[in-house]
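# Provide a 3D model corresponding to the input given below.
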Amino acid sequence: MAVVDEDGADRYVDLWTGALHYAEAMRRSGVGRGDVVLAQLPNWREFVTLAVAAETAGVVLAFCPVHWGLRETAGALALIRPRLWFTTLATEGEVDRTELVRRALDGVSSPLRAVLIRSREAPAGTTPFHDWLASTERPSVDTAVEGAAGLAPLEIAVTSGSAGEPKSVVHVHDTALAAVDSTIRRQRIVPGDVIHVAVSVCHTFGYFYGVRCALQAGAAMVLQERFRPRRMLELIDAHDITISLGPSAFVLELLRGAATYRRGLTRLRFFTHGGDTLPASVMRRAVEQLPFRISRVFGMTEFGHVTATDETTPLEQCIDSVGSPQAEMELRILDSDGTPLGSGREGRLHARGPFLFAGYLAEDRVDEDVVDDDGFFDTGDLGFIGADGFLRITGRARHVIRRGAETVPVALLENLIAGHPSVQHAVVVGAPDSRFGLGEVPIACAQLHAGASLTLPEIEELLAQHGVTRRFWPVGLRVFDEWPLGPTGKLDRAALLQRVTEPDSARRET
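This next block holds a predicted model:
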């Protein structure tokens, strides 16, 4: 078996002949080598077939989250100008997207054909997927293909940039293959493995380390449209799943139900935790209470995973680090003046190696000016590499909270607060200082264990015990039953800050 979703399953021969059929339909639609098609789909088998089809035809596959609204979707279409847009009018638990699709098409200036998958209706200007495919005959399984390779563009990951505008990251065949093959070797992924993918396949995490990892290893994948722990257990039991992956929100959900879920999770060999970080205290509980190995990674859309823990990593490094560098990649830490720093010293993290993307798509060209003179890419993350060679992430440069002339140690506060017995997970955000106008003030946001309570004085007592400067203490506490999450399941800090700063937002406040 190659790929399973909630609607059915495809063997590798089905996947291959289906991909040849899609490729021929693209050719009949006027899509040729080097042209771009956009996939904006849930975790469905059609995405996997489309990805293989594009690769066999030398077509560039672009993708963006299906949960995006009109502004972001229209921005992606305007930026990448695809020849075909594969999407759907409805997803599990989501509102109807008919109006979004119609308005997005109205705003497009270049020729574009929208192909609607698993959609009952087809508004004006769109084509039902089965009608689009029915215009061509299914080729034979031994049909010759002339796909691209090497430095030819393979895929464009369209993400939401920090400035609020879509950012298009271009990978070529060599960079994608190198990044994924490295993980397959290090984590010993074999054809007998079955990979559970509940992370969006229209994001690099799900595409590289779910879809491509399974395909490049000759393994199988089981797609879950939306992460639900109980459904994950059912899928593990039905399909003998051995590997899963996801952000902190997935780990926290499994941890909250560890007593219930533990037995059903024993078949997993490992779970790749990436996309964001968890405090060491929370990770320790996860390692102790969940019955599978957690492979912690650090990665970005621009280069995939550059560090990881594996089966040889000592326990403490699995808990307090995001792993050691992949063999092919090189990391260095620089201070604000660009001077390299030694082990244990915090600075900005830079990466270099064969996983690095080709550049950002900008208008009619790819902006390749993305590395420094030595070939290093500035990740924008803060961290340090210990004497043991393992990377610790201490924050994100843009997440720094400035209180007057001082920098609040966000990662330290989050780690200490998360260590409180009542706390499941903690995040500290910076809200405008309306009282003194001294930049920002830290606000503690916490998700608690069932039946637990927490007050701001308790946090202050905890920080005092650890000798944290009083000026850095949070001035407020907000307790959340659920975190606001982005399309990939990562914590959405911007949405969290908005909830904190808007008095009428839904929250429990202490």
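
# from now on I want contacts and neighbour counts done on CA atoms only, so please keep to that.
Noted.

# what about the longest helix in this structure?
helix 12-28 (DSSP state H).

# downstream of it, the next helix or strand is which one?
strand 36-39 (DSSP states H and E).

# and this one, so I can compare the two:
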Amino acid sequence: MDQDLAPETIAARLGVVLQSERIARMKQQGFWTDERLVDCLDRAVLAHPDAEAIVSARKDGGCVTRLTYRELAGEVERIAAGLAALGAQPGTIVSVQLPCWWQFAAIVLACTRLGCIVNPLMPTARAHELKAALSLCDTRIFFIPRSFRQVDYPCLLDGVRKDLPGLRHVVVVDEAAPGGFEGLPSGVAIPKAFTHADAVTEIMFTSGTTGAPKGVMQTSNTLLAATRAFAERNGLGAGDTIFMASPLAHQTGYLWGIFLPIFLGARVVYLDQWVPQRAAQLIAAERATFSVAAPTFLTDLLGVQEAEGADLGSLNAFLLAGAPVPKVLVERAAERLGVRIGSAWGMTEVALVTISHPSDSAERVSATDGAPLPGTQIRIVNSGGVPVPPRVEGRLQARGPFNFVGYLKRPDLNDTDADGWFETGDLGYVDDAGYLRITGRAKDIVIRGGEKIPVADVENVLYRHPAIADAAIVAVPDPRLGERACAYVTLRGTDGFDMAEMTRFLAACGVTRTYFPERLEIIAEMPRTASGKIQKFLLRQRAEVDTATASAG
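So this is what the prediction gives:
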């Protein structure tokens, strides 16, 4: 074997932290089975080759692509052959910035076939985020759409490509020509490469507090262990139809929109852009039985059902994650749809750790974030790292088979102790029954509609503006999205700055539009500690009071 392709060489280059003791323990306990996603595909093809695997729909109601498992496998082989012709081999990082299209799933499977590592990137990522992610990954091959939501992606990439010397191939996926990808060769035999299930298969970037992007590394064993436990807790099987409108580049979409249906040999319905009316149509037409998303999605679906009488009766369960679940939403869904609502907590580093039981009451679903999945453990510790009793708030730590294997090239940031406990950065408590309740976040992140906004990164961009002296972004409660972002700034002298200028400046710097603060407050000075740190909790309190006052008025 080429020394550069040896598993230990690849792991060292990436900065993987995966002790042999953990591997042995997880396999002895049966959580890690050494299966890869492409093995699940092969199993499904043998079991029911002509069963429908993917229904890929557009938000405008136009193009709908349907693939059986046999057809999906054929596309996977074609793409894998094309990747091999481009020089892809075990350990090659392939970045994918596509919407919720069938091609995304097929590319992931093809990469797994070759032992490549997938780096999913949100379609909303712009020049600022792309440059950081592709540089850190040293991406060799990059899949992008020709156009999506009026964005010309090849043109967008042209603006940063000069700063990406390692990027050798850009493959454009064109909606108008779904059968082939521009720049992807054909007719090349697929090498018999095999990558072990303990090798890194996914690098997904998550928001942090330092402003520097962190690439979370997961293996086939960690991701499929989470998928298996999730399926068992929810009683899912090959006869289910999963509806997925969450972005596939988000861990919610990646795991439950790609891994889950292929693992089950089930059917998945993709919607490339969230439009509640279109989502309701697809759920009814395709008889979807299960979905998972942020509470915002269910709120919108209920609005369509109540206003237009949409038929959502096929849904058996809807799992809510990424934001607190209002009790009234659980009760409305049960009354109007007869659907079981579940709550869950997870993050990119640990997949999904806690989830409600199917028999849990509406009160428990809304008042907690669920109980740990088999094999996972959580604990709450005080500031000194000592575990605290039930119902005492503290720092949340988690460990188990789903925990990641390190941050890309930054093992020093792993926040995992010698016993495997990962410091999540969240605050919470555990009740007497072992159910978790998240009460806040130690990490400085705003969650808008289930999507994390990297506050420190946006603040760093704002600091570049010549008019700004200080900038701090905090969460503002929102009844529909859970939170919105409010920027507090102080100005240098009398220099002018307003909402329009902030929007213009962030756009010019290539910041993703969904990361833009939706409120701007200009203040004389920032509240600070004696050491000079900005006291964001005071800004949050101020924002909440201002919001409540405005609503009352």
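
# TM-score them against each other, please.
The TM-score (TM-score structural alignment, normalised by the length of structure 1) is 0.76; 428 aligned residues with a C-alpha RMSD of 3.2 Å.

# where in structure 2 does the longest helix of structure 1 align, residue-wise?
Using TM-score structural alignment, the residues of structure 2 aligned to helix 12-28 of structure 1 are 69-85.

# how far apart are that stretch and its match in structure 1?
Superposing on structure 1 and averaging over aligned pairs (mean C-alpha distance after the TM-score superposition for structure 1), stretch 69-85 of structure 2 comes out at 1.0 Å.

# buried set for that stretch?
Within stretch 69-85 of structure 2, the residues scored as buried using 16 or more other C-alpha atoms under 10 Å are 69-73, 75-85.

# next: stretch 103-123 of structure 1.
104-105, 112-117, 119, 122.

# burial measure for Met300 of structure 1, as a count.
15 (other C-alpha atoms under 10 Å).

# aligned partner of it in structure 2?
With TM-score structural alignment as the criterion, Met300 of structure 1 lines up with Met347 in structure 2.

# burial of Asp412 of structure 2, as a residue count?
Counted with other C-alpha under 10 Å, the neighbours of Asp412 of structure 2 add up to 11.

# distance of Phe505 of structure 2 relative to Asp158 of structure 2?
20 Å (C-alpha to C-alpha, to the nearest Å).

# same question, Asp300 of structure 2
Using C-alpha to C-alpha, Asp300 of structure 2 is found at 37 Å from Asp158 of structure 2.

# more crowded one of those two?
Applying other C-alpha under 10 Å to Asp300 of structure 2 and Asp158 shows that Asp300 carries more neighbours, namely 18 against 11.

# quick one: the closest residue to that one other than its chain neighbours from Ser207 of structure 2, how far?
Once flanking residues are discounted, Asp300 of structure 2 sits nearest to Pro276: 5.8 Å by C-alpha to C-alpha, 6 or more residues apart in numbering. For Pro276 of structure 2, the distance to Ser207 of structure 2 (C-alpha to C-alpha) stands at 27 Å.

# with Ile283 of structure 2 instead?
Computed as C-alpha to C-alpha, the Ile283 of structure 2 to Ser207 of structure 2 distance reads 31 Å.

# just Gly183 of structure 2 next, same as before
32 Å.

# now do the strands in the stretch 101-250 of structure 2.
117-120, 141-145, 147-148, 151-152, 169-173, 200-206, 214-219, 241-244 (DSSP state E, counting those that start in this stretch).

# and Glu21 of structure 2, which of these is closest to it?
strand 214-219 (16.1 Å; C-alpha to C-alpha).

# so where is that closest one in structure 1?
Mapped onto structure 1 using TM-score structural alignment, strand 214-219 of structure 2 spans residues 167-172.

# let's verify the closest residue to Leu382 of structure 1 other than its chain neighbours: helix, strand, or coil?
Nearest non-adjacent residue to Leu382 of structure 1, counting by C-alpha to C-alpha, 6+ apart: Arg348, 4.7 Å away. Secondary structure state of Arg348 of structure 1, per DSSP: H, G, I helix; E, B strand; the rest coil, is strand.

# show me what Arg348 of structure 1 lines up with in structure 2.
Under the alignment (TM-score structural alignment), Arg348 of structure 1 pairs with Arg395 in structure 2.

# tell me the contacts of its match?
380-383, 423-428 (C-alpha atoms under 8 Å, 6 or more residues apart in numbering).

# burial measure for the aligned partner of Glu72 of structure 1 in structure 2, as a count.
Counting by TM-score structural alignment, Glu72 of structure 1 corresponds to Glu129 in structure 2. Applying other C-alpha under 10 Å, we find 19 residues neighbouring Glu129 of structure 2.

# ok, Glu129 of structure 2 to Asp152 of structure 2 distance?
Taking C-alpha to C-alpha, one finds Glu129 of structure 2 at 16 Å from Asp152 of structure 2.

# and Ile468 of structure 2? What does it align with in structure 1?
In structure 1, Ile468 of structure 2 lands on no residue (TM-score structural alignment).

# neighbours around Ile468 of structure 2, how many?
Ile468 of structure 2 has 18 nearby residues by other C-alpha under 10 Å.
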